[in-house]
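A.B. asks: structure, please.
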Amino acid sequence: MTARRLMAALAFSAALVSTGCTAATPADEAAPAGAGAAEPSASIAALPVESMAQIGKARLAEDLIPPTNRWYSGLIFGAEPQPVYPFPIAFAADDDAFTVDLPEVSTTEKTIAASFGGGLRVGLDADRFAAVRADPVSVTLRWSDGDAPVGDVTIAEGSPVVGFTAARDSALVPAAPLRTAGDGVWTAATDGTSFGVVAPGARWDGQTLTVPEGGHAQWFAMPEGADVTEWADALDAPIEAVRVEPGTTASGSSTTLTYAGTDSTVLVPFPTYADAGSDCELGTFSTAYGDADACRGTELAWTVPEIAPRASFDLDGIDGDTRAAIVAQVAADLDATPALPADTYYGGKALARLGALLTLARDLGDTALTERVADRLWTELAPWAEADGCRERDSRCFVYDDGLRTVVGLTPSFGSEEGNDHHFHYGYFLAASAALVSAQPDKAAELTTVMDALAADIAGGAAADALPPLRVFDPYRGHSWASGLSPFADGNNQESSSEAVAAWNGLALWAEIRGDDGLAQTAAWLLSAEVAAARALWLEPDPATLADGFAHPIVSLTWGGKRDYATWFSPEPSAILGIQVLPLTPVTLNYLGQDPDRVAANVSDAGPRAFSGPLGEYVLMYSALGGATSHAAATETVAALPADGVDDGNSKAVMMAWLAAIEASPGR
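C.D. replies: The predicted structure is shown next:
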């Protein structure tokens, strides 16, 4: 790690921890400034203000940024709080209680579920709760009796321990009796699960555990065969927050999570990075994501391969005929481009499609065609780039929602007004804008205000708590969450891992255009982490992490407490696989084809309509990574494909370039 990167990482990690009631230090510290660094606060201030989301009264302290797109969002929003999944446990909250659960894993051919189902309920002398502190990995809830605080509970991903700290002498009433297991240590059992409690100085009278003011009680679910004495010895004070430190080392892109407020606790690494902990002899949990060991410590650290952002296919090695054919197809695809949609998802995809055609024209050296594509892209992008556009019209423009504290298109799509899918949508805008400025640098000045706001919304954050840093990204799991308010009993979810990858690639390309070194670092870290998760959790999960009875090699919908072979929009196998690979930009060549045998197996699993069903052309493109025979077959099929038989975010020219880049790649 260079000195500059180290300083940036330290500033970034400082912005991602909070020990008070507000979410973080000023969030533009999360993306340390370079010479051309964005000014997200000024960009936000330039947008019209309009409340788009109807969220009702959130269970949230007034000075806390609304935590959309978090694993715990379902606790905060909605008429009733939803269960959440601070892996490996599940947790539920009511006005007068909290419940700790260790869900049982159940499996069908299309689902692996470990949903909240009961657990140990702990009653409190309270009538309400609200979040009073939050970071991307942990959240602190405060129970109150009227206006008087009763106590705080902190839950964190990677912690099987729920820590209660008493604001006054507090009576806690568990639904199952406690049995003494040592000084200040008790056990309980319910639903076949063993629970432990460590509460120094507390008194148990057979029904109520009384915790003195300032004291704490840590409640935990133990895996089968675990020793409560060993767990009690491992627990110091409760966790107060989790610090996130990204970095770059010689071996890749790193993440370090430090569980603050304690000198010792029990941590559980997520199964995709099982070696992230140390001293892992406290038992093994069976989870929907595979076995997970319990470790003594205060830190989890791991490294994934570093993935470089990428805008272009490597077409240097293609022959003249192929080059000419792609150029001709770019022109044909441009001429066939209809008026673009006015919402942020389909509109963003269509803009990115034009951006991809523009990059192809530039890379292939056709100056006149480059200007034609750039002019069309600017015509379509210019209205979106007007910061005050929504004062004049109700589409193709953005506003700042000061209630949910988010940037949102005035024509919503897929619940974007509630925070849904912003990284998917805005990644397309950022990629298109980067392509345009690369071709026509004079357009940068007109694009920066709005595009900087979009970048800040999904990742960078903004000062004065206008936007949170890392809105959608979960550093513990290493991937993003798509639902803004998460009104689901199975936790938050993300469907398209590949659109998340495309989002961070678009963010990185825009950061490069802006000369913002800090944002570029953040984007590169997000990109590398999301790629690793896309492979390990969606496209190429280790069969050992897929429970017996699950009948597919991929997972297409990942939840806090469940894994589904499904999509939100189609039951067709082609769609289930296709949504995990689109939009098949150049950066996907860096990771999708690393295991050709797995590619072939995934395509085979999609069945006889793999190429003809919904999103089938993306599956066709993906299949070309499965070996020389599959590549040849895909090339023949694409050659005969009518241009109007392609998804509106794709183009035949890009399909041809994709196949040509694979053919020209080293080692083939």
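A.B. asks: could you use CA atoms for every contact and neighbour count after this?
C.D. replies: Will do.
A.B. asks: now Pro412: how far from Phe398?
C.D. replies: Pro412 sits 10 Å away from Phe398, going by CA to CA, to the nearest Å.
A.B. asks: if I look at the residue of the chain positioned farthest from its centre, how far off is Ile76?
C.D. replies: No residue in the chain sits farther from the centre than Asp205, which is 44.8 Å out by CA atoms, centre = their mean. For Asp205, the distance to Ile76 equals 33 Å [CA to CA].
A.B. asks: which residues are in contact with Phe285?
C.D. replies: The neighbourhood of Phe285, defined by CA atoms under 8 Å, 6 or more residues apart in numbering, consists of Pro88, Met222, Pro223, Glu224, Asp291, Ala292, Asp293, Ala294.
A.B. asks: now with 6 Å?
C.D. replies: Pro223, Asp291, Ala292 (CA atoms under 6 Å, 6 or more residues apart in numbering).
A.B. asks: could you also give me the structure for this second sequence? I'd like to compare it with the first:
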Amino acid sequence: MSGTPDDSDHGHDDESNADTDRVDLSRRGYLAGVSTLGAAGIAGCAGASEATATGAPATTTATAEATTAAAGDPTVSVGAGSYTTRLPSGEEAPPEQVYATSDLLAPFPTNEWWSNLLRSQYGAPMWAHPLVAEPTGAGLDLSYPTEWTFSTVAGDTNRNNVAEMDDTTDLTLSTTGADFADARCAGYGDWHVDVHWGAGDTTTPTLDATVTQGSPFVFAEVTGADAELSFAATPDVWADQGNVLGVTVNGHHYGLFAPAGATWSGVGSATLTSALAGDGYLAVAVLPEATTTALSRYESYAYNPITGTTVSWTYDETAATVETTHAFDTAPRGESSTTGTIAALYPHQYKHTAATLDGDTFVSPRGTMETTTGASFTTTLDLPPTLPYLPATESADQSRLAGYVDDAEAESPLVRSGPEQPGDGTYWTGKNYERLLQLRPIAEQVGDATAADAFDAALRDDLETWLDATVSGDSTSEDVFYYDGTWGTLIGYNDSFGSGPELNDHHFHYGYFVKGAAEVARTDPTWADDANWGGMVELLIRDYASPDRDDPLFPFLRNFSPYAGHSWAAGNPDFDLGNNQESSSEAVNAYAAILQYGAFTGDTRLRDLGAYLLAHETAAVEEYWYDVDEENHPADWDYSYAAMVWGAGYKYDTWWTDDVEAIHGINVLPVGGHSLYLGRDRAAAQATYDELVAANGGDTFGYWPDVLWSYRAFSDPADAVSLFETKPESYAVEFGESRAHTYRWLTALSDLGAVDASVTADAPLAAAFDDGTTRTYVAYNAGDAETTVTFSDGTSLSVPANDLATTTASSGSGGGDGDTERAPTVESVSTATRTTGPWTNVTVDWSVADADGDLASVTVELRDAAGATLESATTSVAGGSASGTTELRTKATPETVAVTVADGATNETTTTTTL
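C.D. replies: You can find the predicted model right below:
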């Protein structure tokens, strides 16, 4: 969750190429082309930014065409759905004023490290790392934080809950005679911002500065005055080369770079000025050390101001990796002696790049940053193991699980809401969807088609209510999406936790909606056609993660910060500590939702967008929330896990409670097949769980026991099952959970074992597990035809269309682990069924193969809805391939056919096909 003053009571009761143009992520023609939205709709949504008066911040005013549309019918149709351009009655919209220069138009970025600049007169500290920049009436305060401070929050006075870096100002970049009425955003890229002072003043000079995340430089331009640098104390000037100075203040070293021919006056005082030789530009850089060698090195790049920052990505499905390039555009000045720039890389970047690191390091709240030089650098991250749901396994009591499904089905209404419980608003509605979308496949697995249909119907009916503004009408604020043209955003009302006026948490909330839509599309992809509900679903995706910088309605990747590698939650980050994100797991859920939606609808462009976001968010979560390598959090802090990551540091706390269970659980929920990244490092999961138990005073949980048991299953699934069994019928079920899902999750991981991240697959929805003796491979095929998924250890798995399949092999038997004996594969299975009197006869045609030429046997089983074997037959085979036909009959009702092939080394592979 994000933080604003309104968030303090977060519901604890339950709680191949460069930029996106080259990535070629289509917008489905922006709702199947501009014609779908209509000219009036676009005018009503996009708007044009104009200054309301001289000196006033920019606001967005609708065109005459849009005004006419709003005065008549504010409803914009999108396929079968719609949204409104009129604010629902009684609701609060985001502010009308945007602190941007008049040439900037909506949509505006709202959840970045710098976007506080857009919300108020001067904004707030912008934690760019390694620098912190804060606009003021005098200019730009700069600091290089290197020291940690620790404090407590209410409820835990004995431990240092808060770790933040001290950003005491080192110097102020300004002009002589400066007294600016405001500071405004004058431009931005994917991770830089241009700040302008003086646009509304008639008697003062102007100042422009570019601040870039990861850059040690601030580039500035001055008109109508001399440049002025005011220091916190008289700086030590240890190098004076005329236009270039090396100075130290507060123990931090800086290089000051004026144009050739310029000089600095005031040396020996706390204020330095320069006429800048009439050229009006300068650069300030934090230096790694106070040496002329460092000063000379940074001088080489000080005259290459950064003018653009662009991220691009490619998802390699075969290798299961995401390759991401961060590129810097620069505009060299006459003094420039090289190309490119110096960039300081975060741990999640330099640990995964082949770029040459220069040896310079900087301190930051995210840990040590290491520098590289050039115009770009590239990282390669693994796509984390991801499944839409876990497979059915043997240890679950099927009748018990079916009973839990029946209990959930009996709830009325299935989508819970109302004044007596937290069910209203976009957040709680989304958690309803999460519960239903997890229940539906479990109902399918236990053979309860009636319950599965009920969960599906409740899910799609409520989604369709929200995705159609005509259902609620314009007179109510309930269950409707409103487009705000001032900022460029889609807001669901009732809103939750500042998602309306503050624009907080859109990825958290809408991610649940998209995931619910993905579950509907899993078996009914036509529901997600543009002519049906797909257009509205994609509007939600575009609102929190639009992949197109030219999107007329939404900013590029609203919630995701490309250089930081993770999301920010606050849409109004007006905090001294910068922006923040609490529930990193809900951010992961939002991006897994995009990946699944793209897979289930056959939109590989959306799938690849989800893969990019998912790979980075999970890598950042491991580095900065869980600090799995124990390198990034401050050594003197009392914790090894952070519930909240801030620009300035970390908090072991939540926005609404100091309960230890919530502090840990908020970065676990919602639990599902997207959560497997939390088990990629089993030792780290164990360490974090131990920290939870120690802080909680034991492993008896009462706040969110199901969520914490589910996390425990990553490090010790047997213990997790044991904890569940202490009170399986009496614990309080978390709002987005169900007893059926928790039981399925715990028993499945108990059978499957640990997540084996060393094995990847050439499909986006796949995972491997290892219990110490057996490795289990799982994959979901979202396509309409049977396919073969190949894992990185050489194992192949035949997966029927629109289905989940598993296979097993002895641990270490895969080709990637040094054992040359690979698991055999089931190449194909086809069935024919006929009924004769009381008998059901099933004919099974199969083909199998073994790369080592060591086939031994094929076993065919008929299984009932609970997975029990009704009839079976085994055929001996030999060599490298074989095919055959097996005929079985039963008086019971078979639901599935399982074909198991074994080799001479007892490796086995099983494929299950639904009859």
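A.B. asks: aligned to the residue farthest from the centre of the first structure, what sits in the second structure?
C.D. replies: Alignment note (TM-score structural alignment): Asp205 of the first structure maps to Ser265 of the second structure.
A.B. asks: show me what contacts its match?
C.D. replies: Going by CA under 6 Å, 6+ apart, Ser265 of the second structure touches Leu272, Thr273.
A.B. asks: measure it to Ala662 of the second structure for me?
C.D. replies: 56 Å.
A.B. asks: any idea where the helices of the stretch 151-300 of the second structure begin and end?
C.D. replies: Ranges of helices in the stretch 151-300 of the second structure, per DSSP state H, counting those that start in this stretch, are 292-302.
A.B. asks: where along it do the strands fall?
C.D. replies: Remark: strands assigned in the stretch 151-300 of the second structure by DSSP state E, counting those that start in this stretch are 162-165, 171-175, 183-188, 192-197, 206-212, 217-223, 227-231, 236-240, 244-249, 252-257, 271-274, 281-287.
A.B. asks: is it possible to get a markdown table of these that adds distance to Arg400 of the second structure and mean neighbour count?
C.D. replies: Below are those laid out as a markdown table (distance: least, CA to CA, whole Å; neighbours: other CA atoms under 10 Å):
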| stretch | distance to Arg400 of the second structure | mean neighbour count |
| --- | --- | --- |
| strand 162-165 | 44 | 22 |
| strand 171-175 | 67 | 25 |
| strand 183-188 | 56 | 24 |
| strand 192-197 | 55 | 25 |
| strand 206-212 | 56 | 25 |
| strand 217-223 | 62 | 22 |
| strand 227-231 | 70 | 22 |
| strand 236-240 | 74 | 16 |
| strand 244-249 | 68 | 22 |
| strand 252-257 | 64 | 24 |
| strand 271-274 | 76 | 20 |
| strand 281-287 | 63 | 24 |
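A.B. asks: got the buried residues for the helix ranked longest in the second structure?
C.D. replies: The residue-count maximum for a helix in the second structure (DSSP state H) belongs to helix 425-445. By 16 or more other CA atoms under 10 Å, the buried positions in helix 425-445 of the second structure come out as 425-443, 445.
A.B. asks: tell me which element the closest residue to Thr788 of the second structure other than its chain neighbours is part of?
C.D. replies: Leaving aside its sequence neighbours, Thr788 of the second structure sits nearest to Ser798 (CA to CA, 6 or more residues apart in numbering; 4.4 Å). Taking DSSP states H and E as the definition, Ser798 of the second structure sits inside strand 796-799.
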